[in-house]
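Asks: let's see this in three dimensions:
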Amino acid sequence: MLAGALVASPAGAQPKAQAKAKAKWAISWRQEFVGYGAPSAKYWNAHNGNGVNGYGHKALQYYDPANAQLNGNGQLVLTAEKKRNGKACWNGPCQYVSGRVDTRDLFSHGYGRFVARMKLPTGVGLWPAFWMQTVDKRRSQYAEIDVVETIGNEPNRVQGFAHTAKGKVAAGSLLLKKPLSAGYHNYSVEWTPKGIVWRVDGRKYASLKKYKGWTFNKKMFLILNLQVGGEWPGKPNAATRFPARMSIDWIRIYKRVG
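Replies: The predicted structure is shown next:
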């Protein structure tokens, strides 16, 4: 019988609509981060540098591949440190180093359920993020889904966003009882042709419905980074603890089936 069809009823009884089938997901791609050293070059690029004008928003860190490493306990760790490395940042000699990796030109995925189990650092001036950008390089077709990005001066707040070339089109947040640095959480989005839903530990806290001019219909690549400073989080202060670590336990992507 087709899902959603009406079930035949005895004479005199009212027919009841069958409950809509629950969406099913099958694993499509996963990363478990086993071992030591650099993450697999088959899937991950490690950034090196401070970008243009601090990646466009005056970030203070210099990304060094040595600060994005597997720790031997099953996690990829992005480490932010307060130290000089002899390199130049947009504002002069770099004062911080950190880690950033992405799957640009190596791996991309379309609609699906994206989940990362991570422990995020907190502290003024820290900006950890797991996000995605479209592979399509045409500016008019740009789309970005921030599975989670949050700032360390709001230690209990989970935040997720969506952007296009025209700007921000969705935003949501949720306050947890404990700081994000207190333990691991599952940060996820369900991205389908109908829209996007943001969750933390399975709890929905934001959504975006498909709209006219929808550009969230192309494959995206993944980005993990731990930024220091910038226009949103501001500069670290004396209370910000270094080294700060963003620990990624695993990433799993699911395709909808059935």
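Asks: going by C-alpha atoms from here, please, whenever you check contacts or count neighbours.
Replies: Noted.
Asks: what about Pro236, how many neighbours?
Replies: Counted with other CA atoms under 10 Å, residues neighbouring Pro236 total 20.
Asks: how much space separates it from Trp191?
Replies: Remark: distance between Pro236 and Trp191 (CA to CA, to the nearest Å) = 34 Å.
Asks: now name the helix or strand holding the residue nearest to the spatial centre of the chain.
Replies: By CA atoms, centre = their mean, the chain has its centre lying nearest to Phe130, at 2.2 Å. Assigned by DSSP states H and E, Phe130 belongs to strand 126-134.
Asks: against which helices or strands is that strand packed?
Replies: For strand 126-134, the helices and strands in contact under the criterion 3 or more CA pairs under 8 Å, 6 or more residues apart in numbering; DSSP states H and E are strand 143-149, strand 220-228.
Asks: can you tell which of those strands is closest to Asn45?
Replies: strand 220-228 (9.5 Å; CA to CA).
Asks: the inter-axis angle of that closest one versus strand 143-149?
Replies: Relative orientation of strand 220-228 versus strand 143-149 (axes from the mean of the first three to the mean of the last three CA atoms, to 10 degrees): 50 degrees.
Asks: one more, for comparison:
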Amino acid sequence: MRFPRSRFRVAALLAAGAALLGTAVLQSPADARTPGDDAAAQAMAPQATIWEDNFDGPSGQGPDQSKWRFDIGGGGWGNNERQYYTNSTRNAALDGGGNLVITARRESGGFQCHYGTCEYTSARLLTAQTFTQTYGRFEARIKIPGTQGVWPAFWMLGGGNWPTDGEIDIMENIGREPNTVHGTLHGPGYSGEGGIGASYQSPNGQPFRNDFHTYAVDWAPDSITWYVDGVQFQRRTPADLGGRQWVYNHPFFMIMNVAVGGYWPGYPDGSTVMPQSMVVDYVRVSTLGSSGGGGGQITGLAGKCLDVAGANAADGTTVQLYDCNGSNAQKWTRPGDGTIRALGKCLDVANAGVADGTRVQIATCNGNAAQQWTYSGARDLVNPRANKCLDVTGNNAANATPTQIWTCGGGANQKWTV
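Replies: Next up, the predicted model:
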């Protein structure tokens, strides 16, 4: 039996000249599923690495600033935490052996926390300003710390409007539960104690802190599946939300941190040993094979296909509606990185426009937001940056009618079967 717990988290997303605020509140022990409960939940083979950090470099060097930035401060982070997060190499540095070490220390460093002079320092690293991604396998090989009052985590946020933008907790552990890790979703109407998640128990009875383990999620448009060392322990789909909104079809960023104290883990006591370190071997994001396949038709208005005009692979070629004919100009893949591809190019909003009527084309894949698409349960293909739908111009079902982006209105000319 598991008992309700309270956890509150605030994510301050800091970058030079800019700040983004996100808040996360605590989960309850939601219903867990065993791997056998859902035969559809099979491991999806990762296809290609999109982003990774192997933490190669000399001992004492800070993390790569082109990949990781820092949250800094000691305001309690919404959880009444006791640490001050710094950007010091005393709290986050490479060990010279291919690992990043995030260390929580019993020290003030002269910092002021919400309760007075800080008693602890630690670090919280995030990719909000350097890398965001929609869908894929997100994984890290980590040796977690473990002592009363310490709370390591590897997780993701979908933006600064919490819980509306969503939160995916890939791995959390609290010191008083050495043999247990948790994975949880937070979204509108199921945040805080209503978070939907499950725990995973060490299969050999050994505390997770004793060794490295790989913690991962496979995130697809309509499912998120959790693994520890390749063993699936939970899968969630929109059906698990009881009619509440699935908010996992837009880019998220990653966070790694070690908190000290807080409502959920409790606080250091006489048994607590400091310092405590989380050692990270690698963090990797890959595409998923199940999101792509060999390419297939995308059908829309009047049953016609999304088509690259003239089967022309040149940048800027219009994407149109046309009778389905099985040609390569109508074979679209979704490799799991948020893009939709044909003829080796990406479905692209021309000039990264956001206005109604902006033309849709193919262009060389470049990773920008004009090439990100999400597919909703309502069969809309949405460009999240513009917050507009892929639209058949003029609701015209004639062959060669061009596509555009337009404010989502629910019309048949914005409905697609992928």
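Asks: can you give me the TM-score here?
Replies: After superposition, the two chains reach a TM-score (TM-score structural alignment, normalised by the length of the first structure) of 0.87; 235 aligned residues with a CA RMSD of 1.6 Å.
Asks: one step back: excluding its backbone neighbours, what's nearest the residue nearest to the centre of the first structure?
Replies: Spatial nearest neighbour of Phe130 of the first structure, excluding adjacent residues (CA to CA, 6 or more residues apart in numbering): Leu224 at 4.7 Å.
Asks: what residues in the first structure pair up with the longest strand along the second structure?
Replies: Scanning the second structure for the strand with the most residues, using DSSP state E, yields strand 276-288. Strand 276-288 of the second structure corresponds to residues 244-256 in the first structure, going by TM-score structural alignment.
Asks: the matching stretch: average distance to aligned residues in the second structure?
Replies: For stretch 244-256 of the first structure, the mean deviation from the second structure after alignment is 0.7 Å (mean CA distance after the TM-score superposition for the first structure).
Asks: in that stretch, which residues are buried?
Replies: Residues of stretch 244-256 of the first structure classed as buried: 244-256 (neighbour count, 16 or more other CA atoms under 10 Å).
Asks: give me the contacts around that stretch.
Replies: By CA atoms under 8 Å, 6 or more residues apart in numbering, the residues outside stretch 244-256 of the first structure that reach it are 23-33, 74-81, 111-122, 128, 226.
Asks: now stretch 156-172 of the first structure, how far from the chain's geometric center?
Replies: Distance of stretch 156-172 of the first structure from its chain centroid, counting by CA atoms, centre = their mean, to the nearest Å, is 11 Å.
Asks: give the equivalent position in the second structure for Thr215 of the first structure.
Replies: By TM-score structural alignment, Thr215 of the first structure lines up with Val247.
Asks: what about that match, how many residues nearby?
Replies: 19.
Asks: and it, that's in a helix?
Replies: No: if the criterion is DSSP: H, G, I helix; E, B strand; the rest coil, then Val247 of the second structure is coil and not within a helix.
Asks: that one reaches Gly166, doesn't it?
Replies: Yes: at 5.7 Å, Val247 of the second structure and Gly166 qualify as touching, with contact defined as CA atoms under 8 Å.
Asks: now do the shared contacts for those two.
Replies: Gly187.
Asks: tally of neighbours for the residue lying closest to Gly258 of the first structure once chain neighbours are set aside?
Replies: In space, not counting the residues next to it along the chain, Gly258 of the first structure is nearest to Lys24; the distance is 6.7 Å by CA to CA, 6+ apart. By the criterion of other CA under 10 Å, Lys24 of the first structure has 10 neighbours.
Asks: what do we get in the second structure for Val77 of the first structure?
Replies: Match for Val77 of the first structure (TM-score structural alignment): Val101.
Asks: next, the angle from the longest strand of the second structure to strand 150-157.
Replies: 20 degrees.
Asks: quick one on the thing from earlier: ok, the residue nearest to Gly258 of the first structure - contacts?
Replies: Here Lys24 of the first structure is in contact with Arg256, Val257, Gly258 (CA under 8 Å, 6+ apart).
Asks: so can I have a markdown table of the helices and strands packed on strand 126-134 of the first structure showing mean neighbour count?
Replies: Formatted as a markdown table, those follow (neighbours: other CA atoms under 10 Å):
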| stretch | mean neighbour count |
| --- | --- |
| strand 143-149 | 23 |
| strand 220-228 | 24 |
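Asks: what about these, which gets the closest to Val101 of the first structure?
Replies: Closest among these, using CA to CA: strand 220-228, at 5.5 Å.
Asks: contacts only, for the residue nearest to the centre of the first structure.
Replies: Asp146, Val147, Val148, Glu149, Leu222, Ile223, Leu224, Asn225.
Asks: quick one: the nearest residue to Phe131 of the second structure once chain neighbours are set aside and Gly109 of the second structure, what's the gap?
Replies: In space, and not counting its chain neighbours, Phe131 of the second structure is closest to Phe253: 6.4 Å by CA to CA, 6+ apart. Per CA to CA, Phe253 of the second structure is found 29 Å from Gly109 of the second structure.
Asks: what distance do you get for the match of Thr215 of the first structure to Thr401 of the second structure?
Replies: 32 Å.
Asks: what stretch of the second structure does the strand holding Phe130 of the first structure fall on?
Replies: Under TM-score structural alignment, the match for strand 126-134 of the first structure is residues 150-158.
Asks: now do stretch 145-161 of the first structure
Replies: The aligned range for stretch 145-161 of the first structure is 168-184, by TM-score structural alignment.
Asks: and the matching stretch, how far apart are its ends?
Replies: 6 Å.
Asks: could you find the closest non-adjacent residue to the equivalent of Ala128 of the second structure over in the first structure?
Replies: With TM-score structural alignment as the criterion, Ala128 of the second structure lines up with Arg104 in the first structure. Using CA to CA, 6+ apart and skipping the chain neighbours, the partner closest in space to Arg104 of the first structure is Phe221 (5.5 Å).
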